[in-house]
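Participant: structure for this input, please:
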Amino acid sequence: MAENRASAYTEGVPCWVDAQLPDTAAGRRFYGELFGWTFEEREAYGGSVVALLEGEPVAALTPKSDGRMPTVWTVYFAAPDLGALAGRIRAGGGQLLGEPRQLGPYGTAALAAGPEGAVFGLWQPGRHAGFGRRHRPGSFGWVQLYTRDTEGANTFYGGLFHAALFGPGARPDFGRAPVGDVFPAEMPPHFLVHFLVEEAATALDAVVRLGGRVQVPPFETSYGKVAVAVDDQGASFAVMER
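Facilitator: Okay, the predicted model is just below:
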């Protein structure tokens, strides 16, 4: 099964994304039409619905348990030994945000924050290793860390995942840039999940038609043409055309 491809998701590789939403039924309508997703219920998976592309898992939509929580997309990095990785996060100046959560037979999830406060997830796989589809239209394509301290990010995340994450020979699917390159300088540091699309302009037209909005118009990057959008509930994400 595609969900058992654990070898594709070694430590530090982006392996999963989810959206914390006030209304998952509305999320199904929005993202189902935008990306062609279908959905299945998984009660053991925290009450989430899992989005499928061509029958394979690509994301989850999770109901917010507390209205004070942000409406946001979160990227999860593979953590075969979550406990050891959590120790390195603390040693590097980051923190775990609450206790890890066992999600039935699928795996264990935890939320963490880097020294600047950018939130990301960790995923220790059980039955679910991660994306069954990626790098194709309608699925995960990239995650970008927007930071105010690029050298600090190099040090923290490079040490965390024992890898050179940025620059020549860097790990694929994960980059970083100064906040001010795309967003106003006052924007907090954050991770931005990118979904691959056939045409960015067509995807943005669909976003607006479905009740979302364009936050940042299309711009060119080294990894493709990117635009930032906000869904009809306030969760930001990027679409990427290659």
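Participant: going by C-alpha atoms from here, please, whenever you check contacts or count neighbours.
Facilitator: OK.
Participant: pretty sure Leu122 belongs to a strand, no?
Facilitator: Yes - membership of Leu122 in a strand is supported by DSSP: H, G, I helix; E, B strand; the rest coil.
Participant: that one and His135, how far apart?
Facilitator: 20 Å (Cα to Cα, to the nearest Å).
Participant: equivalent analysis for Tyr9, please.
Facilitator: 14 Å.
Participant: which of these two has more neighbours?
Facilitator: Set Tyr9 next to His135 and count neighbours by other Cα atoms under 10 Å: Tyr9 wins out with 19 against 15.
Participant: now for the more buried one: which residues touch it?
Facilitator: Shown in contact with Tyr9 (Cα atoms under 8 Å, 6 or more residues apart in numbering): Cys15, Ala78, Ala129, Gly130.
Participant: just put these in TSV and tack on distance to Val228, neighbour count and secondary structure.
Facilitator: Output for those, formatted as TSV (distance: Cα to Cα, whole Å; neighbours: other Cα atoms under 10 Å; DSSP: H, G, I helix; E, B strand; the rest coil):
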residue	distance to Val228	neighbour count	secondary structure
Cys15	21	28	strand
Ala78	25	27	strand
Ala129	28	23	coil
Gly130	24	30	coil
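Participant: before we go on, could you also do this sequence so I can check it against the first one:
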Amino acid sequence: MAARPEGTPCWADAMFNDIEGAKTFYGEVLGWTFGESSSEYGNYTQAYRDGKAVAAVVPPMPGQDGSQPSAWCLYFASPDVAATAEKIRNSGGTVVMEPMAVGDFGSMCLAQDPAGVVFGVWQPGAHEGFELEGETGSYAWAEVFTREPAKSDDFLTSVFGYNAKKMAVEDMDYKVFDLGGEMPVLGRITMTPEDFPAEVPSYIQVYFAVDNCDQAVDRAVKLGGQKAFGPMDSPFGRFAAIVDPQGAAFAVIDTRTTVGDVPDMF
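Facilitator: Sure thing, here's the model as predicted:
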């Protein structure tokens, strides 16, 4: 596989207190199977769809009390994680986990933008990232939900060299970022006090593709998840936001069921 351009979403994982519960939930909702836990790397466990790596789950690290809420973390590709970490600092962000090698799989760091959005950076080695994208049960899209859009926008364009375009969406401040091509790689939504309680921090929402949005939501709710938003039609697909039983937020989208015209961008 050719190296992904810097700033391309390339991987997602989440930490769960109850790993077996997470496996059951995502196995049922997204059709994932799971590999063997890697004890050498904190029992990191990869998830697969049709035999291809799509995400990973991991228990809390030694010393953590398990009080941290579960959350999905999106990683962006980098040819040099140390150089990207320096750009993060110079652009007003915070490196919360310094660059480190993960065996021969690659190198990573964790960071936070000036608005508090947490994300990861991945420099691939043997593990290049998603082996399946845009297909059922795999990564489809991601959006930065931020309370301080100007800070997040400036940071993202500075660190990853994105081009930013505003999308003409009624009653919503929405931008998309691209890397010079026609296809955007990331969305950004402004969080308003009316729609998001003060206790909800800025975050990145990861979308996974499904065959039927409504059925995926029904499965999630039956397994103890909560529907946060939707299902709703859009020009990009029918989608819904879900909170899993351990508190991790994510979204599902059926990209084949579209309604309406794609909004203009400028």
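Participant: closest to Arg29 of structure 1 among the contacts of Tyr9 of structure 1?
Facilitator: Among the contacts of Tyr9 of structure 1, Gly130 lies closest to Arg29 of structure 1 (Cα to Cα), at 23.1 Å.
Participant: shouldn't that closest one be in contact with Thr10?
Facilitator: No - Gly130 of structure 1 is beyond contact range of Thr10, at 10.7 Å (criterion: Cα atoms under 8 Å).
Participant: got the contact list for the spatially most central residue of structure 1?
Facilitator: Per Cα atoms, centre = their mean, the C-alpha nearest to the average position across structure 1 is that of Val75, at 2.5 Å. Taking Cα under 8 Å, 6+ apart, we find Val75 of structure 1 in contact with Pro14, Cys15, Trp16, Val17, Asp18, Phe120, Gly121, Val143, Phe191, Val193.
Participant: Tyr146 of structure 1 versus the nearest residue to the fifth one once chain neighbours are set aside, what's the distance?
Facilitator: Taking Cα to Cα, 6 or more residues apart in numbering as the measure, Asp18 of structure 1 lies nearest to Ala60, with 4.5 Å between them; neighbours along the chain are not counted. Shown here: Ala60 of structure 1 relative to Tyr146 of structure 1, a distance of 23 Å by Cα to Cα.
Participant: show me the strands in the stretch 51-200 of structure 2, by range?
Facilitator: With DSSP state E, counting those that start in this stretch, the ranges of strands along the stretch 51-200 of structure 2 come out as 52-58, 72-77, 94-102, 106-112, 118-124, 139-146, 163-167, 174-178, 186-190.
Participant: still on that earlier bit, how about the residue nearest to the centre of structure 1, nearest residue that isn't a chain neighbour?
Facilitator: The shortest distance from Val75 of structure 1 to any non-neighbouring residue, by Cα to Cα, 6+ apart, is to Val17 (4.5 Å).
Participant: before we move on, what about Val210 of structure 2?
Facilitator: Thr136 (4.7 Å).
Participant: run a quick neighbour tally on the alignment partner in structure 1 of that neighbour.
Facilitator: For Thr136 of structure 2, the aligned position in structure 1 is Pro137, judged by TM-score structural alignment. Neighbour count for Pro137 of structure 1, taken as other Cα under 10 Å: 20.
Participant: again, but for the one 3 residues further on
Facilitator: Other residues lying near Phe140 of structure 1 total 27 when counted by other Cα under 10 Å.
Participant: list the contacts for it?
Facilitator: Val58, Arg133, Arg134, Val193, His194, Phe195, Leu196 are the contacts of Phe140 of structure 1 under Cα under 8 Å, 6+ apart.
Participant: ok, Val228 of structure 1 next?
Facilitator: Val214, Gln215, Val216, Pro217, Pro218, Ser236, Phe237, Ala238, Val239.
Participant: can you put those in CSV and add secondary structure, distance to Trp37 of structure 1 and neighbour count?
Facilitator: Output for those, formatted as CSV (DSSP: H, G, I helix; E, B strand; the rest coil; distance: Cα to Cα, whole Å; neighbours: other Cα atoms under 10 Å):
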residue, secondary structure, distance to Trp37 of structure 1, neighbour count
Val214, strand, 21, 18
Gln215, strand, 23, 15
Val216, strand, 24, 14
Pro217, strand, 24, 13
Pro218, strand, 23, 19
Ser236, strand, 18, 21
Phe237, strand, 16, 23
Ala238, strand, 17, 26
Val239, strand, 15, 28
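Participant: what's the farthest-apart pair in these?
Facilitator: Farthest apart among these by Cα to Cα are Pro218 and Ser236. That separation is 14.5 Å.
Participant: distance of the residue nearest to Asp18 of structure 1 from Val75 of structure 1?
Facilitator: Relative to Val75 of structure 1, and taking Cα to Cα, Ala60 of structure 1 is found at 11 Å.
Participant: same thing with Leu196 of structure 1?
Facilitator: From Leu196 of structure 1 across to Val75 of structure 1, the span is 15 Å (Cα to Cα).
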